[in-house]
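*Asks:* Take a look and give me a structure for this.
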Amino acid sequence: MTAQLLFADRLYDGERAQTDAAVLIVDGRISWTGQRSRVPGEAKGANELRTPDGTTLLPGLINCHIHLTVSGGPDFDVETRGSDAELALRATVNALRSLAAGVTTVRDLGAPTSAAIVLGRAIAAGELIGPNVIAAGRGITSTGGHGWQIGRQADGPDEIRKAVREQLFAGASVIKIFSTGGVLGTGAHPDVAQLTLEETTAAVEEAHSRHLRVTTHAHATKGAKIAIEAGVDSIEHATLLDAEAIRLCKDKGVALVPTFAALKAILSNRERLAPDVLARASALTERHQQGIRDAIRAGVKVAAGTDAGTPFNYAERFGTELEALVEIGMTPERALAAATSVAADVVGRDDIGRIRPGARADLVAVKGDPLSDVRACWQVAAVWKDGRSVPTTSAAARRA
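*Replies:* This next block holds a predicted model:
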């Protein structure tokens, strides 16, 4: 048995803050947490550690939307056409970059190959260092629809069911579908609904029968409403939701992952991107922000995800999404919850996202107090994965 007792001047456990805290870690799991003055007898003999001075201890952050096999180059289509070896290498490097940024769990929502699934297995087996990987394999889209570069093209309920089964057979731990067109690459416009109700229902029924969650790419209201009616668990982007769609999300418990970082990265690099991409992104931004504000006010669950891998949207820049959530009106504490406890609920994991007994000892210490200023999350001082300290400044983990 390996036991560690970690002391922290400040701690946010995913739901509340405390000071003068301690966390007992036994064999990579949290055994106890509470006030330093109340350390239990079972901690006797544990190796005692302290978080760096001036830091706050958090649950490991969760990025609910990433594409590990692409690295944020200006042309998404080109990056997805890499060789199998290139895609696998990118996935490994981007996983390390995420971990160095304090992100101890990522949800990969579409890749041209099974690289992210295989990487997740290797990390889980202890063969490689990296975050927990929840991977969808190939996303499922209509023929020629948005996402075809990282997707399995399918038409009709039966073919959709087969596509879901293929991802399950490959080892997917979540199913991703594309309900509408998108901003990047060739394919349908964001307003276009790509999948019918019957097709979407087939995907949801097949995934849920295997106890897997379904999340969908949806910008416009029509496609989003179809997905909500079919029973999806969450919506990625949720850019153009109207009041009825927001009400349906609340009533049916459908969560949103806004991925503000993706549009921010595009609009910050106007001179380097194609005019059609800029036009689509510019048209969406204001409505996107207002729609998510309305959803938050309505009590819809909102989790953090960056869509990293899209142009100039890098795996290690998770802090961009936290800042964006605060910019639209979340408190810093609520933004942190969106990246920890709420995110864990959205991805369906009860062993991450909170500092509590039974959870994995996935932890991050950041300089300063992110409950006052969420930008503190950019300053990662230490990361623990399953109770083990991992590098945060290696050349492999930091982009020059």
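*Asks:* CA atoms for contacts and neighbours, from now on please.
*Replies:* Fine.
*Asks:* quick one: residue 179 from residue 197, how far?
*Replies:* When C-alpha to C-alpha, to the nearest Å is applied, the distance between residue 179 and residue 197 equals 10 Å.
*Asks:* residues shared between the contacts of the two?
*Replies:* Common neighbours of residue 179 and residue 197, counting by C-alpha atoms under 8 Å, 6 or more residues apart in numbering, are residue 227.
*Asks:* Compare these two (neighbour count), which wins?
*Replies:* A count of neighbours by other C-alpha atoms under 10 Å puts residue 179 above the other of residue 179 and residue 197, at 34 against 19.
*Asks:* one more, for comparison:
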Amino acid sequence: MTGVQFENAQVLGVDGRFRPGSVILKEGVFGGDEDAAAVVERFDATGLWLTPGFVDVHTHLAWRAFDAADRDGLSPVEQARGVRLNAGRTLAAGVTGIRDAGGLSAALAQEAGGLRAALSVEMLGASDARGPAHLRGRVQQLADAGAAWIKVVATGGVGAGDGVLVPVFDELELKAIHVTAARLNLPVMVHAWGGAALTRSLEFGAASIEHAVLITDEQCRLAADAGAVVVPTVWIYNDVLAMIEAGTLPAVLAPAARRAVEAHPVAVRRCLDAGVRLAMGTDAGLDTQHGRNLHELAALIEAGVPSEAALLAGTAGGARLLGRRDLGVIRPGAPADLVCFTADPGRPEVLRDPSRVAAVYVRGRLLHQATG
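*Replies:* A predicted model of the protein is given here:
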């Protein structure tokens, strides 16, 4: 049985532009014109903007605290409850698919409801910098634990201060990670602000570079030539700086956070100029951040990304990075992940307003509907 048809809507096309049209949901997929005669329910969607489900390719669904010690102190029951809450907030924001960048185990992922999730399980970081043999074993362990991606923390972050570009792994260690992951047919996502670690990661075949705060023109050209995706996570550093200024995070982090806030728009424009593909990632890791995922698209637009390109980075761009060319688009036969907005989501103020998300469908099923 064919399901429903939204008529007279503004529909996002594969070029990132909205055009008047209708959308049919049938048996978990989008229908075509030939299905219109069999529709059992029709809705006048005048005043609605319809997009594919958004994909957040850098989030931490199981995280609820900034400090690792606080996260580790949560009981299994508290962790499961947190995943359920964060998944619900994420779906309500219009995000129907995620790539978790660390912390979400295969067991915890079962608490994510209808959210599509690709896992990295755990991050490879400084504690793993114990030689190539150790890292080859760790990559295998992660694969056995259900990782679809290998997450590498190749440089520091806001806590590293002036040492943020110092590589966490030496060249042989970093190569061992990539070679082992390739042997297991697992793509690698690399946290790197810049420096030699970013260059080496691209040379070794990283599928995506996370943050890229201080990426250079040459590194952008290298990324474009390699077909690597940059996931800027612009919004998170603004949020971190706001928390520092409010006194909820240590003031010692302020210089690095300000540096990121100032440098990130330049990095994004460098990527655009070089033709580097972008995807939306939030790095959300707090209860106050999950559900604000589309703030990242607003931040990208304000950094200089055209709204059409930003919307594509949040939909088809993220889906393509995850190997799902059938997601992130509205076309006949594609899985019916659909978001209904009450205003144009090409505007930053709409992207920041969760009340503008009227409904979210995953696989043709209504999983969120605004109240009031």
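*Asks:* ranges for the helices of the stretch 201-350 of the second structure?
*Replies:* Using DSSP state H, counting those that start in this stretch, the helices found in the stretch 201-350 of the second structure span residues 217-226, 234-246, 254-274, 295-302, 307-314, 316-321, 348-351.
*Asks:* who's in contact with stretch 39-57 of the first structure?
*Replies:* Outside stretch 39-57 of the first structure, the residues that reach it (C-alpha under 8 Å, 6+ apart) are 2-12, 22, 24, 363-370, 381-382.
*Asks:* With distance to residue 53 of the second structure added, can I get the helices of the stretch 201-350 of the second structure in TSV?
*Replies:* What follows is those, written out as TSV (distance: least, C-alpha to C-alpha, whole Å):
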stretch	distance to residue 53 of the second structure
helix 217-226	26
helix 234-246	20
helix 254-274	23
helix 295-302	14
helix 307-314	9
helix 316-321	9
helix 348-351	14
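*Asks:* Return the residues in contact with the residue nearest to the spatial centre of the first structure.
*Replies:* Note on the first structure: the residue nearest the mean C-alpha position is residue 64, at 1.5 Å, using C-alpha atoms, centre = their mean. With contact set as C-alpha under 8 Å, 6+ apart, residue 64 of the first structure has these partners: 106-108, 257, 303-306, 343, 347.
*Asks:* thinking again about what came up before, what about the helices of the stretch 201-350 of the second structure, which gets the closest to residue 66 of the second structure?
*Replies:* Ranking the helices of the stretch 201-350 of the second structure by their distance to residue 66 of the second structure (criterion: C-alpha to C-alpha) puts helix 234-246 first, at 9.7 Å.
*Asks:* elements contacting the closest one?
*Replies:* Taking 3 or more C-alpha pairs under 8 Å, 6 or more residues apart in numbering; DSSP states H and E as the contact definition, the neighbouring helices and strands of helix 234-246 of the second structure are helix 254-274, helix 295-302.
*Asks:* Pick the most deeply packed of the ones you listed.
*Replies:* Burial among those, expressed as mean neighbours by mean count of other C-alpha atoms under 10 Å, is greatest for helix 295-302, which shows a mean of 24.
*Asks:* In contact with residue 115 of the second structure, which residues?
*Replies:* For residue 115 of the second structure, the contacting residues are 87, 91, 96-98, 362, taking C-alpha under 8 Å, 6+ apart as the criterion.
*Asks:* what do you get if the cut-off is 6 Å, keeping everything else the same?
*Replies:* Residue 115 of the second structure makes contact with 96-97, according to C-alpha atoms under 6 Å, 6 or more residues apart in numbering.
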